[in-house]
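Colleague: structure for this input, please:
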Amino acid sequence: MENSNSKNSLIRDIKFRHLMMIAFGGAIGTGLFVGTGGNIHQAGPLGTLIAYAVGGIIIYSIMLSLGELASYFPNTGSFGDYAYRFIGPATGYVIFWLYWIGWVISAGVEYIAIGFLMQYWFPQIPVYWWVVACASIVFLLNSFSVKIFAEGEFVLSLIKTIAVILFLTIGFIGICYHFYLNGFSGIFENFYFQQGGFFPNGFSAVLGTILVVIFAFSGTEIIGVAVGETKNPREVMPKAIKATLVRLIVFFLGSVFIISVFLPMNDSTITQSPFVSVLERIQLPFLHNGIPYAASIMNFIIITALISTANSGLYGASRMIYGLAEKKMYFSIFSKLNKRGTPIYALYLSMIFSLIALFTTIFAPEVVIEALISVIGFTLIIVWISVSISQYIFRKRYIAQGNSIKDLPYKTPFSPITQIVGILGCSVGAIGAFFDSHQRIGILASIVYIILCYLIYFLTKDKFKHLK
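Modeller: Here you go, the predicted structure:
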């Protein structure tokens, strides 16, 4: 555990309100605001709702397991540290690198999404200029103290949280008015198709969508990293989990339902936010042509949301590199902190790799983004599975040593059923996605990456003299 009084340790300056908003900030981003359109286009409205419900169950079970581990071992290494302790050093090493690559790619995807959204106002300015601008903002927020990062994330997350609440409110009013005008059948006219019924692309498309939905929920777990720089972690971690999980699932399922009601499947794309499309066409009492300027306002809010997610992503990635170096699994320079307590060299490395997003503007952006999202989703699945396994092994060892479950700061309910649900859910998502030709290349690339990480571990473990 990091000691906040040590000059060589991370400073515990994150408060409960920060931690809760960091969980929102990591999750409410491209996956919800942009990726939902692509999910509906692939799986259909009902299929997407099912995929998000399954994704919600999976993330709920993972977070319950994470709560027990992070409350007892509140350190920045988080998932990598837990896998290192309870599964094995080699797997811990791989989990560190998996979570790192997932977040640097995620930050890059956020940059690209912002570039597309900025074209709504400035179609003549190339996407890559906005990528550079966004990356610069995110780097500045992370390069100062963790308190500056946390305050910035709090404000950005609060904006998008309020925006989603307003969207849900407007959508509910719109659905009521739609029911008044067109009756019950009018609300669900986008859900059933003459060819294919409720699942126009087959139920296999729903299974393939689960991996993309996992990407949408990704970021909630980043509080397991942030807890290492949080005041009173054993008290605030359980509170943060309880406060965020149900709200997030309601936000996601509610938003998908509203979008499905007002946006036909064939009008949904991955390059335009369905939130903007809905607000442009929703009918409300006295506002039959949509809400004036709502699309521009929503576009701005979504951009701040994506900056927030990229901000969380760069934070999480830099802390993984720091955790590796701290355990002597990587070059010691990356464990060095600047005078404000930021692992600046780990931040530099993560920033450089997140800028790989610039190269996607040269190729077909839609194809590249889909492949990158599948990489993020698959790597996160492995990380989540490791959390469930680590918690199960920890609980067994804890009891075997004569300790009482009652003494844990936070107890995962329904153990081991909770862990089984998490592992099976993640596995189903990965298998389903493998049969989707668009996502298969990302999964195969991730598997190659995992094999390389294991090989590098065994080749370098004597060089770095890993801590035991």
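
Colleague: from here on, contacts and neighbour counts on C-alpha atoms
Modeller: Will do.

Colleague: give me the secondary structure label for residue 345.
Modeller: Secondary structure assignment for residue 345 (DSSP: H, G, I helix; E, B strand; the rest coil): helix.

Colleague: another sequence for comparison is provided below:
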Amino acid sequence: MRISSKESGSIVSHLPDDTQDSIEVSGMGHVTTLEDIEQAPREFGRADAQKSVALQRTLKPRHVSMIALGGTIGTGLFVGISSPLANAGPVGALIAYMIMGTIVYCVTQSLGEMATFIPVASSFTVFTHRFLSPALGAATGYIYAFSWCVTFAFELSVIGQIIQYWTKAVPLAAYIAIFWVPLIVSNLFPVKYYGEFQFWIAIVKVIAIVGFIIYAFCMVCGAGVTGPVGFRYWRHPGPWGKGIISGNENVARFLGWVSSLINAAFTYQGTELVGISAGESANPRKSVPKAINKVVFRILLFYIGSLLFVGLLVPYDDPKLVSTSSFISSSPFVIAIQNSGTKVLPDIFNAVILITIVSAANSNVYVGSRVLLGLSVSGLAPAWLGVLTAQGVPYVCVATVSLFGSLAFLAVSSAAKTFGWLLNIISIAGFFAWLSISVAHLRFIAALKHRKMSREELPFKAKYMPWAAYYAACSITLIILIQGFTAFAPAFDVSEFFAAYISVLLFIVIWACFQIKTRCPLAYRSCDIDIDTDRNGIDGSEKHCEGEPRAEETDEDIPRSRIRGRWMAFWAALV
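Modeller: Have a look, this model is predicted:
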């Protein structure tokens, strides 16, 4: 999930006032200790000065699928859809999410084709570095890594706020400390434990959403205290929201819809996480395509399906949708349940949201550490960031990301405004990631064409390319440019303008610094693009995947009975 610059203000307002299949990632020998790294010296910032790290390929297909699902279902879904519903109304919000869903589909298709061909840690930042330029790779990687560091602090502060929904006997700072330490420690274990944790949490999310859809269908048909709801709220107050400004009604509604489109884009951020896990997947050329191909189904079921029923049960003018009393009180899922008169379910759903955010915080550390690792491997960050434990855990990167969790304490101090500005800085980092994926894929296709390689030979062929990549790249560029439009309407606001576009400025500064330092080309020519490094080693290590399954997959991933087979088939279709 990502938080827009506009939303960060409301977030701060919620805060209290007193407040071993190992892989060669870069083509050289395995480096697992500091001594090994010192024996493989390289120059900081040079693209050709790369080292290798030994990551454990222990994530099973179900882990990769659930990590991708976990990136899709999070706080953005459970809470973030309240603003689009309030601004654009139920129909306007549905259209906005459908349009953004097509962009997300195109981005994940591009990522899937590259990540299965060259499955490395921190995939798309590495692809940007290799297929575009080291400077662009550095700018994308640092912005993206920093965004997860700050988001980790944000999630920690939200965890405490959710618990305070039940009791405020314990200070918010205490909850932050209580959850901070276990989340750090959990990421120091081998990656298979992270995959297992995310797997079971994702199942809880799926059960919660499917259960809500069934519950909502019953309420719409008349099972609640309000009787049959049907399309009552689509008739009054209506299918379209009133917009975000006063004045001309049509202009206000259009701007409200544009606002919901941008909010939808923020909500969808995290779908690219499947690419991060490719470097630690036991069989990325089978598990990653499976996860990618389920994106459309997940968008239709979890986002469009949920939003449809939320829009049927909650009128867009419900004051609780824009409530600033607490972060959790504006969840349209909770509001829908409360409006239907059910007493116990709101507490249960709040518990699900709490579990979801703990899972999200855990993912923040994982993703941020792998992106930093990718920067180190590519020669764009210091070598010491790439030091690993014997189990293949980049503990220095984990520690670096975890330290940013201390920023959560700013949320309960007089520095809450500072915390809000940090959220503004990272608000559109995910858009840069999406843009880099789409443009890098276009350059990847150009490199294949230069070598006269057919895309039919690839382990996974993205659909509707290259036009889908052009569509995604142009759409994302437009979103980056217009996402701060509220700074111009109804009157120009300098502070809001700076908050909305500071990420763009920071991206340009990082790019310029690395461009000057490395003196690399502005963009690689097709003939100079490296699509060989890391590919051959993977090809060799996965030959047996075409025949017998891996030993570690035999016991767990192959059904041993009809019942288990049907159960696994059900979950495979669902998630």
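
Colleague: where does the TM-score land?
Modeller: After superposition, the two chains reach a TM-score (TM-score structural alignment, normalised by the length of the first structure) of 0.89; 455 aligned residues with a CA RMSD of 2.8 Å.

Colleague: which residues touch the aligned residue in the second structure for residue 241 of the first structure?
Modeller: Counting by TM-score structural alignment, residue 241 of the first structure corresponds to residue 292 in the second structure. Counting by CA atoms under 8 Å, 6 or more residues apart in numbering, residue 292 of the second structure touches 108-109, 112, 274.

Colleague: ok, now residue 270 of the first structure?
Modeller: Neighbour list for residue 270 of the first structure: 34-38, 366 [criterion: CA under 8 Å, 6+ apart].

Colleague: so how far is residue 273 of the first structure from the closest residue to it other than its chain neighbours?
Modeller: Here the nearest residue to residue 270 of the first structure in space, its sequence neighbours aside, is residue 38; by CA to CA, 6 or more residues apart in numbering that works out to 4.5 Å. Taking CA to CA, to the nearest Å as the measure, residue 38 of the first structure and residue 273 of the first structure are separated by 9 Å.

Colleague: the residue nearest to residue 270 of the first structure and residue 440 of the first structure, how far apart?
Modeller: From residue 38 of the first structure across to residue 440 of the first structure, the span is 17 Å (CA to CA).

Colleague: ok, now residue 272 of the first structure?
Modeller: Taking CA to CA as the measure, residue 272 of the first structure falls 24 Å from residue 440 of the first structure.

Colleague: thinking again about what came up before, aligned to the residue nearest to residue 270 of the first structure, what sits in the second structure?
Modeller: Structural alignment (TM-score structural alignment) places residue 38 of the first structure against residue 83 in the second structure.

Colleague: which stretches of the stretch 251-400 of the first structure form helices?
Modeller: Taking DSSP state H, counting those that start in this stretch, the helices of the stretch 251-400 of the first structure run over residues 274-281, 294-326, 344-354, 365-400.

Colleague: my read: residue 362 of the second structure touches residue 185, true?
Modeller: No. Using CA atoms under 8 Å, residue 362 of the second structure is not in contact with residue 185, being 10.1 Å away.

Colleague: quick one: which of these two has more around it?
Modeller: With other CA atoms under 10 Å as the criterion, residue 362 of the second structure and residue 185 differ in neighbour count, and residue 362 comes out ahead with 23 against 12.

Colleague: residues contacting the more buried one?
Modeller: If you count contacts by CA under 8 Å, 6+ apart, residue 362 of the second structure has them with 183, 186-187.
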